[in-house]
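J.: predicted coordinates and the sequence they were generated for:
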Amino acid sequence: MSYLKFDKSLMINLEQSLPKEILRTNKSGAYHCTTIVDCNTRKQHGLLVIPIPELDSDNHVLLSSLDETVIQHGAPFNLGLHKYQGNCYSPNGHKYIREFTCESVPQTIYRVGGVVLTKEKVFISHENRILIKYTLVDAHSETTLQFRPFLAFRNANALCVENQNIDQSYELAENGISYSLYPGYPRLYMQFSKPVTFTFGPYWNKGIEYIKDQERGYEYKEDLYVPGYFELPIKKGESIIFSAGIGEIKPRSLNALYAREIKNRTFRSSFFNSLKNSAQQFYIKRGKDNYLLAGYPWFKVRARDTFIALPGCTLAIGDKEMFEKIMATAEKAIRHFMKTGEKDTTIQEIDEPDIILWCIWALQQYAKEISLTECSEKYGKLIDEMIDYIMKGHHPNLFLHENGLLYSNGKDQIISWMNSTLYGRPLIPRSGYLVEFNALWYNALKFVASLPVNSEKTGRIEKLEALAEKSGMSFKDMFLNDCGYLFDYVDGNFADWSVRPNMLFALSTEFSPLDKTQRKTALDVVTRELLTPKGIRTLSPKSHGYNPTYAGSQEERDKAYHQGSTRPWLMGAYADAYLKVFGLSGVSFLERMLIGFEEEMSNNCIGTISELFDGNPPFMGRGAISFAPNVGEILRILNLLKKYNHL
C-alpha cells in the first residue's frame, strides 16, 4: 500500500481534494506545482514554471496546464479541471479519477467507461523540462487522446489577460511544436514520444479563477492562450510521453530519460522519506554555486533560512557533501560582505545582524554530526574571522557593548526573523538586546573556544572564555525575569514581557548561559503557553496582541504573522531544550509531538510542511506550501531521536 494514496471518494470531493497540492522541482529553480486533481488554485501554479534570469529574478509560468481528452466512438471525455465565476468548475475531469498516489512520482488513474488511463509526471533534474507519461492500461475499442495546452508566458506573481501582443506563430519540432508568446521569453517545446497531429485553433480561455489568491485578497482572474490541440491514437498497453521544455529534444530519447530520472527518486514510503524528498527539492544549483531555497512557491534564497534549514536538509539525511557545497557558496558571500559591506545578489538578507550567528550555529551542527576536528579543519578559520568581525565592531548594526552583550537597532528596520511590517515599518519593533542574538552569541563564543584550531592559542582561548563569562552573567541579569522566563528583548529601561519562542535558543544551544533549573523553569512556560501539535506559537495567548489566525487581507495576515501563528521549525530548538532537561525520558514525549507533523504529509502540499499554522485549533496550514526551515528542523529532530533511541 502506498504511503501517500488518495482514493476516488476524496478525489471527486473538491472540498477535500482542492486544498491538497503537489510540488515537483528540478533542483535548479524550476518547478511544477498544482493540486492533486490538476486544477490550478494559485497564480504560481503551473506545469512548467522556470526562472528566466534575462528578464528578472522571479519565476515565470510558461505552460499553465494541459487538458487531456479521451475520445472513444467519437465521444470526447475531457479530463481537465478549471474554476470559473460563480463557483463553476469545468470540464469536471476529476469525476473520472479513481486514485492518486505519490510514492515515487505523482500518478493519477482515470477510468472513462471501459478506458483505464494512468498519468505520471517527472521533472528532469537540472533541466527546465517536465515529462508526463500516459499509459492506456485497458480499453475495449479504439482510443484517441487529445491535448490542449494552456499557455501563460508571464511572471509567476502576475496574471495574464487577453491581449493583441502575443505572437501566435509556432514552429514545427519533431513530434510537436514550439511557441514563444512574447519577446524575451525562451521557446517552449511541446513534443511527444510518437508522431502527433497538431491542429491550429487559437482562442483565449477567459476568466479562470484562482481560489487561493482570492482568499488572500489578491487579483485572481486570468485569461490563458490555447493555440489548438494535439491528437494521437493510443493502443491498450501502450505508453506515450509528453515533454515540455525550453529546448528541443529527440523524441526517441524520452523513454530512456524518463526511466533514468525515476531511478534517482527517493520513494515517499515513510514520514522520513517524504521529508527527505522534500528537503532535496530545496537544493538549487546555478553554475558552480549551490544554494538552499527558503521555500515554494514564492520564496527565494535567504541567508537566515539557509543556515537554519541547512543541517536538517543535508546532514540529517546523510548528505554531508551537499552541506559543504551549499556552505562553500554561502562562505563566499559572507566573506565578501565582511570585507566590502556589499550584499549578495542571490543570497538575500546576508547583511542582517544575526546572520553570522546563525552561520556559526549551522557549523556547530556540522561539528556535532561529523566531528569537531573536521569542522575545525574545514571551517575554523571562517568561524574565527566571523567572531573577530563582531568583536571588532565591523558590522553596521551589531554592537558589542561593555557588558559582553550584542545590541542592534530594530526600531525602524527589520533585524530578526520576526520580520513582518506594516506601511514599511516593523510590526514588532524588536530593538536593543535581543534574547536569541545573545543566546547564540554566548554559544558561539564557547564553541569557538572549544575548536581544536584554537587549542594552542592560549591567549585567544582565555580572551574568548573571559568574554563568554561576562556575556553569560550579563545575559542572566538582563533577560531572566521574576516569572521564570526570559524577556524577548530589552532596550534601555524597556523590557518586553511578551512570552515568545525566542527564549528557546537560550535553552537549546550546546552552551547555555542558564543553569538546568533556570532552563527547566523557562521551558515549562514555553510548553504551557506556546507548544501546539504543529509547532511553537510566536506569541502566548496570554500576551497582549495575540492573533492566532493567519487569514484575510495582506494587512490582516501581516498582523497575525508573528502574533500567535505557529512555526514548525521552532520545534528543533524545543526538542534540543527538552532533551537537555529531561534526557532519555523526554524521547517518547517528543515522538508523540511529531505525530502532528506526520499528519501533514497528506495535507496541504503533500509530503512536505507548510510555512506556518494557525495558533488555535484546528491549526490550519498557511503561507508558503513548502518551507525549508520547517522540513530541515523536523528532519533534525528525527535524526536526534534516532540517536537517543540507540543509546
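T.: Structure received.
J.: from here on, contacts and neighbour counts on C-alpha atoms
T.: Noted.
J.: and the closest residue to R500 other than its chain neighbours, what does it touch?
T.: Of all residues not flanking R500 in the chain, L539 sits nearest, at 4.8 Å (C-alpha to C-alpha, 6 or more residues apart in numbering). Contact analysis of L539 by C-alpha atoms under 8 Å, 6 or more residues apart in numbering lists S498, V499, R500, P501, L530, Y546, H562, Q563, G564, S565.
J.: nearest spatial neighbour of T135, skipping sequence neighbours?
T.: S239 (4.2 Å).
J.: typo on my end, E352
T.: Per C-alpha to C-alpha, 6+ apart, closest to E352 is I415, 5.8 Å.
J.: same question, E556
T.: In space, E556 is closest to Y550, 7.5 Å off (C-alpha to C-alpha, 6+ apart).
J.: below is structure B, check it against A:
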Amino acid sequence: MREKIEISGENLRNFQSNIYKEYLLTNGMGSFSSGNPNGNYSRQYHGLFVRSYNSPINRYMALYKLEETFRGRNLGVYKKIEGGKEILKRGDNYLYRFTQAPFPKLEYNIENIALEKEIIMGNMRDAVGVKYYVDSIEEIVVDLFMNFRDSHNLNEELVLDYEIESEDGIYSISLNGEKMYLYTDGNIELVKSEEETENFFGEKENEVTRKGIVYDLAIEDRGEKSLDSCKRVFKIKFKGKNEYNFIASYEKLNSYRDLDLIRYNEIKRLEELLDKENSNVFYNNLRVSADKFITLKKMNEGRTIVAGYPWFNDWGRDTMIAFTGLVLCTERYDEAKLILKTFKEYCDKGMLPNNFPDSEDATPAYNTIDGTLWYFYGVHKYLEYTKDYKFVQEELFETLEDILEWHIKGTRYNIQVDKKDGLLSGGDEKTQLTWMDVKYKGYAVTPRWGKAVEINALWYNALKIFQDICIKFRKDFKYTEYLELFEKNFEKTFLNEEGYLNDYVTPNDINKQIRPNQIFAVSLPYRILSKTTEKKVVDIVKEKLLTPYGLKSLENEDKDFIGEYRGNLYKRDIAYHQGTVWSWLIGHFIDAYTNVYGEINIDKYLKYLKDHYYLDAGLGSISEIFDGEEPYRGKGCYAQAWSIGEVLRVYKEKNIKNK
C-alpha cells in the first residue's frame, strides 16, 4: 500500500541536488540515523548513529559512518578542504538507485556486480544496523569511522575520548560512560595508524584521520563554520557469502543475526500503523512518518513528541499542535494519555514548558503564552477522538482549572486577563512569548506583546472547552463572567476598518500587519466572529498569504517582508517570521476555509506538499519552513512534527480516501 521513495540514475549522481535531500530513521528513543541518498553528509547532524543519551535530548555522534571498498572501488562520498584545495570524493559514480521502503537502501553497480547497503533501526532498540547484499562472494572491505561529539558541534581537531575492549571476540567502544557493542559476521580488526599512505600525487590513501570535512548545507544555507574530522577505527572484511550484517548496539545482543529479527519486527510494526480501510497511499505514508516523532521521555518514563529533526528537542507548543495529527489520527490513544500526563507533570504556575533544554539537570523554560493554551485544544481533541472523559476527569481536570486560575490572577511575563475586557494579555516589547518567538541578542524580532489575536482565540477556546467539561462532569463553571466579557470585546478590539483582524494590540499601539495569526479565530473549534468577518479574514489570508506550501508569516507588500531564509544566524532569525512560509498553518487554513465555504478539493491545496514529501528535503517528511518567494525551497528542520501532523490531521478529519 505504501509508495516507495526512489531516486535513480543521473538524479542520484547529481551531487549538488542531493545535498538538499535527506533520509531519516528514528528509534523512538530520541536517536536517529540520517544522511544524503548518495552517501554524502551535507550537515554536521548527519551520522549513522546519532544517539540520545537522555531521550529525547543529549544527542551525540555515537557512530559516524561506514565506507565500503569493493573490487578496488571506494564508495565513500564526501567533501573536504586540504592544503587550501577543495577535494570531492565521488564514490556515488557507482550508485544507481536509492530507495526508502521503509529503510534507506543504496544500490551500486560495480562492473555489473550489484552491491546493496541497507540501514536499519528498530523501535525502542538502542542500536543501528547495516545489511549488505552482493551478487558475488568476493571480498568487501568496510571502514568504520568515529567522530564522537555533541550533535550540535564540530570536531575540527579530532578530539576523541573513547576506550576499546574485546571480549569473546566482540569489540566494544566506551563512550560517555556507556558501551557500544559491535556485532558482525565479517572479520573485524582495529586500524593501525601506520596503515595510512600517500600515492604518487601526494594524495592520502587508506587514511586513518580525515580532517577538513565540509558540510555544504552549513555553509550555503546557514552561513556557519563547517570543518569537521573523523577517524577510521575499525576495518571489517566480508567474504564468501552474499549477505552480511553489522550492528552497533548499546544493548548486549546474541549475535549479528539479531539484525534480521530487528528488521523483521520493525517492518511488521510499521505495517500495523497503516489504516487498512483507507486506500489513500499518501495518507498512509503520513501515518508511518508520524511515528518518527513520537518518543520516550526518559525523565519520567512517559512519552513526548520531538519537534523536528535534526536539531530540535521536545517543545510544549509544538507537541500540542502536532498531537492531534501524529497521535490521535493514528489511534495511538495510550501514548496520547502518556503525552498529556507528561506535560501535566511539568505544569508550573499555570504554564506548560516551552521547551526542555538539552541537559539532564536543566530547568525547563516557561517562556510561552500559547503552548499552554494549545494543551486545552489537545484535550478537546482527545475527547473528540476517544470519549475518554474518565481519564480527563481523574488525571487532567485539576490541572486545567489551575491553568485558568493562574491566567486570570496573573502568572509569569505579565500573562493575565484584563478585567476590563476579558482579553488575555502578556509580555512586553522585549519578550517573545507567541509562536513567532525569535529573539536575537536581546532583541525580539516579532515581539507581539499585549493582546495577540491568536492568543485570544486560543484563550476563548480554553474557556469554552473547560465549560463543556464542567457541564459533562456536572461541576460548577466559575468563569461565565469572563466568557461574556470576552465575547463583547474580541471583535471590537481586533477588527479593523479594512475588514481583517489586527495582529496584536498594546496599550499604546495597534499592529495591523497582515499575518496568518488571525486565521485561528476562524479555524479553532469555538468561533467568535460574525460570518461576514470570518469570510473577510479567510479571503485576505488566501489572497495575501497562501502559497503552495502553507501560509506566509507576513505579506509580500509589507516593508518588513523577507523572502529568503538563508545566511548566518542573524539573517535567518530576522527572516524566520517575516515572510517565511510555515507548512503547519495549511491545516488551520483548510479548517477555516471549509468553515466559511464548505467542502473544498483538499488535494489541490496539498499537492505541492505531497510532491515535496516524496522528492525534496526530508525524504518521507515535510520541512519546517519554506522560503517566502518562489521556488519556495524547504528550509529549517527537514522533518517537522507539526508539518506532518497538520497535513495528516486534515486528511483524516476531512475523510480523504481516494488514491
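T.: That came through fine. In this text, all values refer to a predicted model and were calculated from it rather than measured experimentally.
J.: picking that back up, counterpart of the residue nearest to E556 of the first structure in the second structure?
T.: Under the alignment (TM-score structural alignment), Y550 of the first structure pairs with Y565 in the second structure.
J.: and the contacts of stretch 459-471 of the first structure?
T.: So stretch 459-471 of the first structure is in contact with N403, G404, L405, N438, Y442, L445, K446, V448, A449, N454, S455, going by C-alpha under 8 Å, 6+ apart.
J.: can you classify the residue nearest to E556 of the first structure as helix, strand or coil?
T.: The three-state assignment at Y550 of the first structure reads coil, by DSSP: H, G, I helix; E, B strand; the rest coil.
J.: from what I see, it and A560 are in contact.
T.: Yes - shown here, Y550 of the first structure and A560 form a contact pair, counting by C-alpha atoms under 8 Å, at 5.4 Å.
J.: so if I had to pick from these two, which one is more boxed in?
T.: Y550 (27 against 24; other C-alpha atoms under 10 Å).
J.: before we move on, the earlier item: got the contact list for the residue nearest to E556 of the first structure?
T.: Shown in contact with Y550 of the first structure (C-alpha under 8 Å, 6+ apart): E556, R557, D558, A560, Y561, S565, F613, D614, R622.
J.: relative to F627 of the first structure, how far out is the second one?
T.: Computed as C-alpha to C-alpha, to the nearest Å, the R557 of the first structure to F627 of the first structure distance reads 17 Å.
J.: more crowded one of those two?
T.: F627 (27 against 20).
J.: contacting residues for the closest residue to the more buried one other than its chain neighbours?
T.: Distance criterion C-alpha to C-alpha, 6+ apart; nearest residue to F627 of the first structure, sequence neighbours excluded, is G295 at 4.3 Å. Contacts for G295 of the first structure were tallied using C-alpha under 8 Å, 6+ apart; they are F282, E611, A624, I625, S626, F627, A628.
J.: any idea how far N603 of the first structure is from the third one?
T.: Summarising the geometry, the distance separating A624 of the first structure from N603 of the first structure, computed by C-alpha to C-alpha, is 13 Å.
J.: just the fifth one next, same as before
T.: In this structure, S626 of the first structure and N603 of the first structure are 11 Å apart, going by C-alpha to C-alpha.
J.: who has more neighbours out of these two?
T.: Between S626 of the first structure and N603, counting by other C-alpha under 10 Å, S626 is the more crowded of the two (29 against 20).
J.: map the more buried one onto the second structure.
T.: In the second structure, S626 of the first structure lines up with A639, judged by TM-score structural alignment.
J.: could you do T329 of the first structure as well?
T.: By TM-score structural alignment, T329 of the first structure lines up with T342.
J.: what residue in the second structure is paired with the residue nearest to T135 of the first structure?
T.: So S239 of the first structure corresponds to E243, using TM-score structural alignment.
J.: could you do W361 of the first structure as well?
T.: In the second structure, W361 of the first structure lines up with Y377, judged by TM-score structural alignment.
J.: for burial, what's the neighbour tally of its match?
T.: 21.
J.: and the gap between it and K488 of the second structure?
T.: Y377 of the second structure sits at a distance of 23 Å from K488 of the second structure (criterion: C-alpha to C-alpha).
J.: residue contacts, E624 of the second structure?
T.: Residues near E624 of the second structure by C-alpha under 8 Å, 6+ apart: G308, W582, S583, W584, G634, K635, G636, C637, Y638, A639, Q640, S643.
J.: that one pairs with which position in the first structure?
T.: When the first structure is aligned by TM-score structural alignment, E624 of the second structure is paired with E611.
J.: likewise A114 of the second structure?
T.: In the first structure, A114 of the second structure lands on V116 (TM-score structural alignment).
J.: its match touches A139, doesn't it?
T.: Yes - using C-alpha under 8 Å, V116 of the first structure is in contact with A139, at 6.6 Å.
J.: which residue in the first structure lines up with W582 of the second structure?
T.: Per TM-score structural alignment, W582 of the second structure is aligned with R567.
J.: ok, the match of W361 of the first structure - contacts?
T.: The contact partners of Y377 of the second structure, by C-alpha under 8 Å, 6+ apart, come to M320, N461, A462, I465.
J.: helix or strand for it, which one?
T.: Element membership for Y377 of the second structure (DSSP states H and E) is helix 371-386.
J.: okay, G628 of the second structure and A592 of the second structure: tell me how far apart.
T.: G628 of the second structure is 22 Å from A592 of the second structure, by C-alpha to C-alpha.
J.: hmm, back to that, so which of the contacts of L539 of the first structure belong to strands?
T.: Within the contacts of L539 of the first structure, no residue falls in strands by DSSP state E.
J.: export those to TSV and append columns for neighbour count and distance to E591 of the first structure.
T.: Converted to TSV, the contacts of L539 of the first structure look like this (neighbours: other C-alpha atoms under 10 Å; distance: C-alpha to C-alpha, whole Å):
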residue	neighbour count	distance to E591 of the first structure
S498	20	29
V499	23	25
R500	25	23
P501	27	20
L530	24	18
Y546	20	28
H562	25	26
Q563	28	27
G564	27	24
S565	29	22
